[in-house]
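K.L.:
Quick check, what structure comes out for this input:
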Amino acid sequence: MTTDYLNQDWDAVIIGTGMGGGTIGRVLATGGWRVLFIEKGPSGHRSERQALHSHVFTPDARALRGFWPTPLRAKIDNRESEFFAPIGAGVGGSSAFYAATLERPERHDMDDHPHAEWPISFDTMQPWYDEAEKMFHVCGAPDPLSAEPMPELLPPPALDPSDDALMGEMRAIGLHPYRLHSAIRYVENCHDCLGSKCPKPCKMDGRSAGVEPALATGNAFVLDDAEVVDLKRDGRTITEITLCRSGVEYRLSPKRVILAGGALGSAHILLKSDIANSSGLVGRNLMFHLNEMFALWPKKKVLGDATSKAISLRDLYHQDATRFGTVQSMGIGAGYGEILHYLRLMLTRSALSRVPLIMDLARIPAAVAVKMLGSAKVLVGLLEDYGYPENRVIFDPARPEQLSIEYVLAPELKARRRAFRKAIRRAFRGHRKMFLSMQPELNFGHPCGTLRFGTEAETSVLDPNCKAHDHDNLWVVDSSFMPTSFGVNPSLTIAANAIRVGHHLLKEARS
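P.N.:
Modelled structure (predicted):
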C-alpha cells in the first residue's frame, strides 16, 4: 500500500499535517492539485478524545496517542534537561491538542518592528487573515483598542456569568477586555475540547479545517506513521525524500516539497539533511513566548465555569514603547489536578527534577495551593520573545532522531519580564492576585522563527513567498518562517500564511 502512494505523480508532497501543512494542503487540493501528506504519527481514531499529557513516558504509548514520542533535549541558560514538550505527532500535529486561540497581531508587529524586518506588510497579510478566520470559523469580538477595520468574526456563545462579572470589573478599572478569538464551532452536547483532540466537529484545527476537507476533494491522501529520514538534492532541486514506515525505508521523487513539521521539526530535518543552509541560519533565531500565569480573584464571587477561556485584553500589549503582549484566560481552573499538572511541568524543567520522589512530593504544595486559590480565575500574559542567533535548534549526530535546542534568556527579556509583571500588578489594581511562577516559564507550545523569511539570502532562509533561497522546489509553511513572535498566539498567522503561499503556488503554476 505504501508503494502505491509513493509511485504516483503528486503535485506537492507536504511533510506535516498541522496548522500550516493541513491548511496549505486544503488550498492546493481544492485548487485541483494532487497532494500527498506525510505524517510522522498516526491518523488516530476520529472518535477519540485525548489530552496531550507529559506523564506518558513510553515512546510507543506516546506515538499511539499522537504525542511526539521522544523527549525534547534542552540546554537553557547552560543547564541541560530532557522533558516531553507539548508537541503533537499525528494528523493535525500539535494543533489537534491546541486551545484554539486564533488572534491577529497588530500593525506595528510587522511594519515597524524594531528587532526584525518582515518582508511583507501588514496590509499584505490582512486579506489572508480574513480568509483564515473564515476557514477556521473564528468567533469572538473585536478588540476595542484596535484602530484596524473590524474583522468579520462569528458571534461567540453566551458568556459565562463569572466571566461576565469579571469583564465588568475590568472595565470599571479602565481596562478594555473583549471576547477571545477562538476557532470553536459550538455544537449541541459538545463538552470542552480545549487542549484535547475532540471527536465532534467543534474545534477547527489542522485536521478538521485542513486535512479532512483536503481528503474530501479526492485529490489528497495521507501516508501516516511515516518518518522522514532524509532529503536529497541535486543543485537547486530536492530530488528525493527518504522515509521510514514500519521499519522499511522508502524513497519518493517529489515535484514540490512543502515542509510543515513545526519550528523545531522542520529545522531538524533540514539540519539533518544539510539542506537550504547556505546562510548558516537554519535552526537559529528560535523564539518562544514567556508565560506569566497568575491567579486573579474577582471582587464579587459569581458561580460559573472556572475553566472557560473567553477573555482577552491588549491594554499592556505595547506600553510606553515596551513590547509586552496579550493577557488571556488560561482555560484551566485552579483545581488540584490542574495545579499539580503545571507544578510537575515546572519541576520537570528545573534542577529539582533529579530529586527522588519529587513528582510525588509535588502533591503537597498543590493541595496547599488549592486552599489558597479557591475561586480564582487563572490568566496568562504572553510576553513577546525576540530572535537571537544563539537560540537555536541543533542536530546531534549521536542522537539523530531527538529534537534538541539551545536557548539563553537574554538580559533584555528578563528585564521586560520584570516590567511586564509590574504592569500586570498595576493593571489589576484593587484585585487580589498571585503569580503562579517565580522563574521565567518558556511556552514550549509556541516555538517559531527557526527558518525566517526575508528578501536577502544572506540574512534569511526563505524568500518572501516562503520558498527556500537555495532551492527551487522547497517551501516551508509552519511557524519557522516568522521573524518575530508577536505578543499573540502564532496559530492564526501560520494558517493565514499557509493560505497565502498556497494561492501563490496555484497562481504560479497557472502562469
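K.L.:
hey, let's count contacts and neighbours off CA atoms from now on
P.N.:
Will do.
K.L.:
Helix, strand, or coil at the residue lying farthest from the centre of the chain?
P.N.:
Distance from the C-alpha centroid of the chain, by Cα atoms, centre = their mean, peaks at K300 (34.5 Å). Secondary structure state of K300, per DSSP: H, G, I helix; E, B strand; the rest coil, is coil.
K.L.:
Following up with a second sequence; could you model it the same way so I can compare the two?
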Amino acid sequence: MNNTADIVIIGSGIGGASLAYSLADSGRRIVILERGEHLRDSPEARDDMAIFEKGFYRSTEEWLGTDGSSFLPGNYYYVGGNSKFFGAVMYRYRREDFTPRQHMDGMSPGWPIPYEDLEPWYERAEHIYRVRGDASQDPTEPPHANPYAFPAVPDEPSIAQVRSRLRRVGIHPSSLPLAVDIDEWLRAARTGWDAFPNTGRGKIDAEVGPLTEALRHRNVSLITGANVVRLETDAAGQRVTAAIFLKDGAEQRIEAKTIAVAAGAVQTAALLLRSSSESHPHGLANGSDQVGRNFMNHNTTAMLAIDPFSANASVYQKTIAFNDFYNRDPETGFPLGNVQLLGHITANILKANTPLLPRWLTRLIARNCYGWFLTSEDLPNPESRVTVRDGRIVMHWVRSNMRAHEALIRRTRVIMRRAGFPIVLTRTFGRRTTSHQCGTARLGSDPSSSVVSPDCRSHDIPNLYITDASVLPTSAAVNPSLTIAALAIKAGAAIRQRAM
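P.N.:
As a prediction, the model looks like this:
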C-alpha cells in the first residue's frame, strides 16, 4: 500500500462520502478509510424477522453509560455507514433552525451562518442523492432556488387515504423528500426500506450516491476493514500528519497533507479524545474543551395509529409527514417538531419491539396500524457528552426539551383520533436509538466555544477537517442527513480553494 496521500477521509458514511465526491475531480490522491466492509446481498437483507427480531446486522460493539451499564447502540459499520439502513429522508433544515429561538425548556443557539449560505450546497447534495420531493406542499419548507429534479415518491392507496383524512381535520400533510428509487427498491422485494439494509441500488445512500461517483476517479481509493485508532501530529502539534489504523490485526500508518474525520458524532469525538498528546493533552482539536460535549440525539417517539375498521394494505408506507407544529404550537407558541410516517410496520417488526405480545396479536395490530415517527429538538448542553474511559466509549446524554416532545405527542394523538384512528399507542426511545446523534465537535465562528469553523476546519489544527454530524450546532427536529451532506460538500470546496 502506498502509505501517503494528499487527503485522507476517515469514514465512508454521509459526511465522508459526500466530501470525497466534492473533491474527487481535484486530481489529488484521496484515500478513504472505512472500518467496515461492503454490505453484501443475502436472503436476510429483506427478511424482517432476521433484521428486527434476530438482529442479523446488529453491531456487537457496546458503549457505556455514566452509570457503568453497557448497551448496544444502534450503529452500523459498513461501507456507506449508517446510511445503509437509513429511512432515506433528506430534509433541509428549516430556515428558522438557523436562528436562535426559544423552546419550551431552553434556547436553541442558532448557527453562525444563515440558511441562505447553505442553500446552494443543499441543492448539490439533493442532486447527488437524487432526492425525490415536492417543496410546494410544506408551509415550513425553506426557499429552494430550483425545484427537486425528481417528483415525490407516490403514495400507495392506503397512504393517499391517510393524507386525505389529515387534510379533512385541518393538517397540511406533505410528501417526504426521499433518496429512494422506488421501482428499483421494489424490484428486489416488496418491503419497506426504513431500517432495511440497502444491498442494491434502491436507496441512494452514501455508497450508492456520492461514494460510487467519487470512486470513478482513479485518484480516489477506499480501504475497508481499516479501524482508525488515533491521529498523529508534527512535533509542534500544529498539523495533523498521519492516521494510525488497525487492519487484519496489524497497525498501519498513512500520512496525508489534509485529514478529514467523518466517523459519526460519537466515534469522531472518541477518536479526537484518544489522539491526545503532549501538545494536545485534552485531545486533538480540543483547545475549546468542546470535543465530545453538546451531544444531541433528538427526542423521538414511535406512534401506532390504529383503525380497527380499515386495513393498511401498503408495502412501503413512508411517503408523508406534517410540520404543522414544527415552528409554533398553537397553544403554547413554542416549536414542537416533525411528524413523519415510519416504514410499514409488519407483525415481525412489532413482535421485535414488543416481545411479550403473542404473534397472533402482533399480526392483528399490524394489519390495521400506521406507524408514525415523532421528532423534537434536543438542545445542546456542554454536560451532555461523549468521553473515553479505558479505551471504551462512555455516553452521558442529558436529555432536554422533553416537555415540548410530550406536547407533540399529545397534539398528534388528538389529530390521529380526529382523523379516524381511535386507538393510539406510543413508545418513546432512549439512548440506544442513536441514528440522529450529533453535536460533539460543534461548528462556530468563535474558537473559544466551538471546534470547527463554518467550513468544518479545525480552529486548532489548520489541516484537520470534521465533516459529519459532529459539527451540527443544533439538532433541529428533522433528519440531519442532507444537512451533513451539504456541509461536507461545502467543506470540500473550501479544501480545494485552500490547496490551490
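K.L.:
Spit out the contact partners of the residue farthest from the centre of the first structure.
P.N.:
A165 (Cα atoms under 8 Å, 6 or more residues apart in numbering).
K.L.:
Please tell me how far it sits from T307 of the first structure.
P.N.:
K300 of the first structure is 18 Å from T307 of the first structure, where distance means Cα to Cα, to the nearest Å.
K.L.:
What about the residue lying closest to S59 of the second structure once chain neighbours are set aside, how many residues nearby?
P.N.:
Distance criterion Cα to Cα, 6 or more residues apart in numbering; nearest residue to S59 of the second structure, sequence neighbours excluded, is Y76 at 6.1 Å. Y76 of the second structure has 19 neighbours, counted by other Cα atoms under 10 Å.
K.L.:
Counting neighbours, which bits of stretch 427-438 of the second structure end up buried?
P.N.:
R431, T433, T434, S435, H436, Q437, C438 (16 or more other Cα atoms under 10 Å).
K.L.:
Show me the contact partners of that stretch.
P.N.:
71-75, 82, 264-266, 295-303, 397, 469-472, 475, 479-480.
K.L.:
aligned partner of the residue nearest to S59 of the second structure in the first structure?
P.N.:
The pairwise alignment with the first structure assigns Y76 of the second structure to G88, based on TM-score structural alignment.
K.L.:
which residues touch that match?
P.N.:
Residues in contact with G88 of the first structure, defined by Cα under 8 Å, 6+ apart, are L52, G66, F67, W68, S94, S95, A96, F97.
K.L.:
Same question for G106 of the second structure.
P.N.:
L379, N401 are the contacts of G106 of the second structure under Cα under 8 Å, 6+ apart.
K.L.:
Point to the residue nearest the middle of the first structure.
P.N.:
The residue lying closest to the centre of the first structure (Cα atoms, centre = their mean) is H446, at 4.3 Å.
K.L.:
quick one: that residue from R418 of the first structure, how far?
P.N.:
For H446 of the first structure, the distance to R418 of the first structure - Cα to Cα - is 21 Å.
K.L.:
and what of G16 of the first structure?
P.N.:
Using Cα to Cα, which is the criterion applied here, G16 of the first structure is 37 Å from R418 of the first structure.
K.L.:
which of the contacts of G88 of the first structure lies closest to D111 of the first structure?
P.N.:
S95 (27.6 Å; Cα to Cα).
K.L.:
Make sure that closest one is indeed in a helix.
P.N.:
Yes. S95 of the first structure: assigned to a helix according to three-state DSSP.
K.L.:
Burial check on it, number of neighbours?
P.N.:
By the measure other Cα under 10 Å, the count of residues near S95 of the first structure is 29.
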